[in-house]
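Chemist: A predicted structure for the sequence below; I have some questions about it.
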Amino acid sequence: MKSFWSSFIFLLFWSPIMGDNSGEFLNVENNTVYSSIAGLLKLLKLEEIFITNIKAYTNKLAEKVKNLQAYIDSVDYEFQQSFEDREKYVGNPINAFSLVRRTHQDLPKWHNYSQQIVGIEELFALEEIIDKIPDNKDMEYSLGKMHRLEQIYDLEAIELARGRIQSKQYNFRPSIRDCVALGEHKFKREEYQRASMWFRMAIKHEPEGNAEIINSILGDPKVKLYTLYAKSMLIFGMIKSNPSMTIAEAKKISYEALSKASLADVKSLLNELLSQTDDEIVYEMNVNKTKPSDYEIGCRGQFLGRRNHVCSYNFTITEFLRLAPLKQEVLNWDPYIVIYHNVLKDDEIDKLKQHSNDNAAEVVNPIEKRIFQRINELTRLSFLNQLIVSKNGPGTQKHIKEYSKGTLLFFVSTFSFAIYIYISLLNNVELGGATVFPKLKISVFPQKGSCLIWYNTPDPRSEPLECPVLQGNKWGT
C-alpha cells in the first residue's frame, strides 16, 4: 500500500467476520442495499413478515372456504341424481318452496359474500414488501460474493451442495434453484468448470417437496438444465484437452455439435457423465489446475510456519505497560509486524457495538479516550479525537487502501502520519477472515480484541490484504 505521508502505522483490531477485503476485486458494496450483515438481517425480517402475511391471508381464505362449504352442505339434496329423482324432488311442494326461497333470498347473499375480497390488509402489506425486495443489482452482487468465496478458498460445489465448508458440516444446504442460479452465473462468466459442477449438483439434487405445485408457480428449474450441463462440460473438456483453443472456438464447436446430435446421443453423453462419482469428476477436472496466488494461499492458511516467531510480554515501552503488560507476538522483524492481545475489553467492545449502525458511524462516548490512551501507549503517538465503527457483511469487500477515504482514518496531531484502526468486536472467526501479507507469506487470523500493528512505509512487502470470512460477522473501528 502506497503512502502519501512520510510514514504511518496500520493498526488492526480484529475478530469474527463474514466480510471480505480482498485487493483483487472491485468494491461495489456501497451500491447495494443488502450487502452488510445488518442489511441481510433486515432482508430476513422482510421475508418473515412476508410469510406472516401469507399465513394470515391463507387463514382468511380458509375461513372463507369453510363458510362456503357450510352453504354447500346446507343444501339438502345430492347433485348427481337421475332425472327421475330430480323430478320427484321438485314435485314435492315443500322442496319446491324451499328451492324458490333459497334462490331468491339466500343465493344473492352467498353471491355477495363470494365476491368479497379476503385479506385486503395482508394483500396491501405484501405489495409494500415487494417494493423492498432485492433488485437485479443486489442479486448480481450476491452471486459475485459467492464466486469470490469459491475462488479464494477453492470451495467445491459438491461440498457446498452438501452443506460442507472447508470440511466443516453445517445444517444448511442450497436448494436446487440455488444450484441452478450459481451455475448460470458462472456459465455467463465463462467459468465452465465451476458452472458444470453446480449444474451437476442441481441435477442430482433431491426433489423439492410439493415440486409439482411449486414448479407451476416458480417454473421448473430443470428446464434446459441438462443442456447447460452438457454445454459446460463440452466447452471445459475441449479447452482442457487443447489449451490453445479459445473459449469462443470451444463454444462454437460445442453448440454446433449439440444442435446436430440426436436426443439419444445427448442422453448417452449425460448418462456417461452422471455415472461417474462426484469425486472422480472433481479429480479429473482439477488435474493441471492453475496454481493459487500467494493471497489465496494465505487466506486458506497454507503458509508454512515461521521460525522467527517470538512471543513475550511487553512491559518496557511505557509506564502503563510496566503496570499492565500486554502479551505480544512478533510475526516479522523486517518489516516489523506485531500482535498485541486483549487490547480491548469485552465491556468496551459491547459499548462500541451499541454506538454503531449498519456500515459506519462515529462513536462518541467515554471509552474513546481509554482506547486512544491505550493505543498511544503502544505506538507512542497521539490521535485526533475520532473513532469510527464499521460492520461488514458476508463476502463484502473494502480494500485496506480505501480506508484513506475516511471510513477508518485517523490523523495524528503531532506528525504527518495516517493511522488506521480496525477493531473486531465479536467472537473469534470460525472460518476465514485472515489479514494476509502475501509478499512476506504471513497470515494473521482474527482474534477478539487483539491489535495488529505494522509500520506501513513504502516497503511493498508490508502491503496487506484482507480475506473474506466464511462464517460469522465482522465489526471494526
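Modeler: Sure thing, it's come through.
Chemist: switch to C-alpha atoms for all contacts and neighbour counts from now on
Modeler: Fine.
Chemist: residue contacts, residue 206?
Modeler: residue 176 (CA atoms under 8 Å, 6 or more residues apart in numbering).
Chemist: Is it in a helix, a strand, or coil?
Modeler: Here residue 206 is recorded as coil under DSSP: H, G, I helix; E, B strand; the rest coil.
Chemist: Could you measure from residue 102 over to residue 163?
Modeler: Distance of residue 102 to residue 163, computed by CA to CA, to the nearest Å: 60 Å.
Chemist: And residue 284, by the same measure?
Modeler: If you measure residue 284 against residue 163 using CA to CA, the figure is 23 Å.
Chemist: Of residue 102 and residue 163, which one has the most company?
Modeler: Remark: of residue 102 and residue 163, residue 163 carries more neighbours, 16 against 12, as counted by other CA atoms under 10 Å.
Chemist: which residue sits closest to the more buried one, ignoring its sequence neighbours?
Modeler: Using CA to CA, 6 or more residues apart in numbering and skipping residues adjacent in sequence, the residue nearest residue 163 is residue 173, 4.7 Å away.
Chemist: Doesn't the one you found lie inside a helix?
Modeler: No - the secondary structure assignment for residue 173 gives coil rather than a helix, going by three-state DSSP.
Chemist: give the contact list for it.
Modeler: So, once contact is read as CA under 8 Å, 6+ apart, residue 173 ends up touching 160, 161, 162, 163.
Chemist: Structure two is appended below for comparative analysis:
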Amino acid sequence: MVKMLLLFIVLTFGAGLQVKGQFVAAPGSHDFAISSESQLSLLKLKETQVNNLQSYNEVLKTHLRKINLAIKHSEDLLKAPAHNLLFGFKLLRHVYKDWPQYLQLFKKALGTKEISVSQELLIQQPTSTDFEESLGAIYRLQTVYNLDPYDMAEGILDGKDYNLKNWSIDECLILGLMHQYLKHYNESENWFQLALYYHENHPNPDELKIKLWKYPNLLEYLMEANKGLGRYLEAIKFAKELLSILPNDSYMLKQLEKLEHLQASPPELTKTRRDYQIQKEICSKRYRKKSTNLLCHLVDWTPFLQLAPLKMEELSMETEISIYHDFLGEKDIEILKDASRPKLQRNEHLSWNCSCKIAKLSSSSHDIARKINGLILDVTGFRAKGNQMLEVINYGMAGNYNPDDTAKSTTYDNVNALIFLSNAEKGGEIVFPSRQIKVKPRKGSMLVWENIKDSVIYHQCPILKGNMWVSNKVLN
C-alpha cells in the first residue's frame, strides 16, 4: 500500500487530494479543467509542442544524414585493394583530415533552439491543480451518471461511440489509483482490470518498458483492491503471481501472510462514505410533468414586449418558477460571450462543488450588459435596485454550479434569472428536487425562480457532453 500511495503521489505531481472526500485545489492553475475556454489554449499549446517536436526531429534527421555519409565514405575505403600506394595516401588523408571533423559531429549540440522553446513552454503546462481538478471531474461524472469504465476508456458516452482514440493503460491506472485512495475498491478493481487487459493486449510491448510502473505494480494494485473488497482468495492469487516474478519482495511476503489470515478469519467490512450521492439521486431521477393548472402564455405587459411578446411557461406555482422561451437572440448571445471572455476567472470563494469560471459585467461598462439587464427587468417586472451586475459563467469538465449539498444557499429571499447561452448534449439540467422539476438547457431561454430564505431548492447536474455557457442575475 505504501508503494502504491507513493506512485499515486508521483503521478499526481504531489497535489493535495482530500478534504471531506473531495479534491482540494493546490496553488497555481491554468483553469484547464474548469473552463472550456481555457481548454482552447491547452489545444494551442499541444499544437505548438507537436510543431516543436517535428522541428527537433528534422534537426536530428539532418544530423543523422551527415553521420550516415561519414559511415558510407569510411566503408567505401575498406573496399579498396590493400598495399596500394594511391589507396594508402587516400586512407592516411581520410583518417588525418576527416575523422577530426566526425568528432565534431559527436560534440554538436543538437536542437538547442527547440530545447529552449520546450523549456519556455513548461510554464504553460497543466499544473498539479489542473490535473487534480480533471481527476475530480471524471470522478464526479462516473459517480453521478454510473459510467462504465470500459465504455469511458473506449470513448463511448451515453451509448454513443465518439470514435475517439482509446484511453491507454496510464489513464486506467491513475483512475484506479484515485478510487483506491478513496477506498472505493469496486471501482478501483474495475479500472485495474481494464489496465491489465490493455497491458496484456498491447500491440507494442517494448513501449511498456519505459513506463514508471511495471507489470508487478498492476498485480499489487489488484491485490490491494480485492483485499479491500474482502475477496481474499483472489487477492492471494495476485500476491502469489507477483512473488513468482519477485520472490524476495518483502512487502508482498508480509501481505500474503496477512491475506491467508484474513481468509481464515474474515473481518466485517465497513462501507465507505460516497460523495455526490445527493447529486446522483437528483440527476438520475426521472421527473414526470405534473397535470395542474399551470399556464403557458405570451408576455406583453410593456411597450417593448407588445412589439415582440415572449412565450412564458409556468413550471411551479407553489414556489414561483417560470421559463421564458427565446428570451435572447443568437447575436446578443455571441456579443455577451465575447465581452465576457477576457474577464472570465476562477472564483476562489465558491464551494468545492463548482467547475466553472465567471465573468462579471456591469451595465455602466458594457452596452450588452445594460441591454440584457433592462430586458430582464422588463420581462420579470422587477424594479432596478442598484444591482447592475450580470454574471456570465463558462463551464469546464463535468461543469456545474451548485449549492453545497449540506449548506443553505441563501440567508435572504431573492429571485434568480438564469439565461442559457448554449445547449448541452447531456447533463447541465437545473433541478428543483422539492418541486419535482428538471429543466434542460435550451439556448436563448431564461429560467426565473424564487429562492426562499434558509432553503436549498435547486441543483445543477454535471455536464456529460457538450460545452455550456449561462448568464445569471440575482434580483433582490
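Modeler: Done, it's in. Please read all numbers here as calculations on a predicted model, not as lab measurements.
Chemist: Superposed, what's their TM-score?
Modeler: Scored by TM-score structural alignment, normalised by the length of structure 2, the superposition of the two chains gives a TM-score of 0.74; 398 aligned residues with a CA RMSD of 3.5 Å.
Chemist: Please check the contacts of residue 173 of structure 1 and keep the buried ones.
Modeler: 160, 161, 162, 163 (16 or more other CA atoms under 10 Å).
Chemist: Secondary structure and distance to residue 205 of structure 1 for those residues - can I get that in a markdown table?
Modeler: Shown next, in a markdown table, are those (DSSP: H, G, I helix; E, B strand; the rest coil; distance: CA to CA, whole Å):
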| residue | secondary structure | distance to residue 205 of structure 1 |
| --- | --- | --- |
| 160 | helix | 12 |
| 161 | helix | 9 |
| 162 | coil | 10 |
| 163 | coil | 13 |
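Chemist: What ranges does the stretch 201-350 of structure 1 have for its helices?
Modeler: Assignment of helices within the stretch 201-350 of structure 1 using DSSP state H, counting those that start in this stretch yields the ranges 211-218, 225-241, 247-260, 263-275, 278-285, 294-299, 319-323, 346-354.
Chemist: what comes up buried for the last one?
Modeler: Which is helix 346-354 of structure 1. Buried residues in helix 346-354 of structure 1, counting neighbours by 16+ other CA under 10 Å, are found at 348, 349, 352, 353.
Chemist: swap in the fourth one?
Modeler: Buried residues in helix 263-275 of structure 1, defined by neighbour count with 16+ other CA under 10 Å: 266, 270, 273.
Chemist: Can you add distance to residue 108 of structure 1 and give those back as CSV?
Modeler: As requested, these are arranged in CSV below (distance: CA to CA, whole Å):
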residue, distance to residue 108 of structure 1
266, 60
270, 60
273, 63
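Chemist: out of those residues, which one sits closest to residue 453 of structure 1?
Modeler: Looking at the buried residues of helix 263-275 of structure 1 and their distance to residue 453 of structure 1, the nearest is residue 273, at 51.7 Å (CA to CA).
Chemist: corresponding residue for that closest one in structure 2?
Modeler: Mapped onto structure 2 by TM-score structural alignment, residue 273 of structure 1 lines up with nothing.
Chemist: what separates residue 273 of structure 1 from residue 264 of structure 1, distance-wise?
Modeler: With distances taken as CA to CA, residue 273 of structure 1 is found 14 Å from residue 264 of structure 1.
Chemist: just residue 115 of structure 1 next, same as before
Modeler: Taking CA to CA, one finds residue 115 of structure 1 at 52 Å from residue 264 of structure 1.
Chemist: Equivalent analysis for residue 193 of structure 1, please.
Modeler: Applying CA to CA, one obtains 24 Å for the distance of residue 193 of structure 1 from residue 264 of structure 1.
Chemist: in which helix or strand would I find residue 178 of structure 1?
Modeler: Under the criterion of DSSP states H and E, residue 178 of structure 1 resides in helix 176-188.
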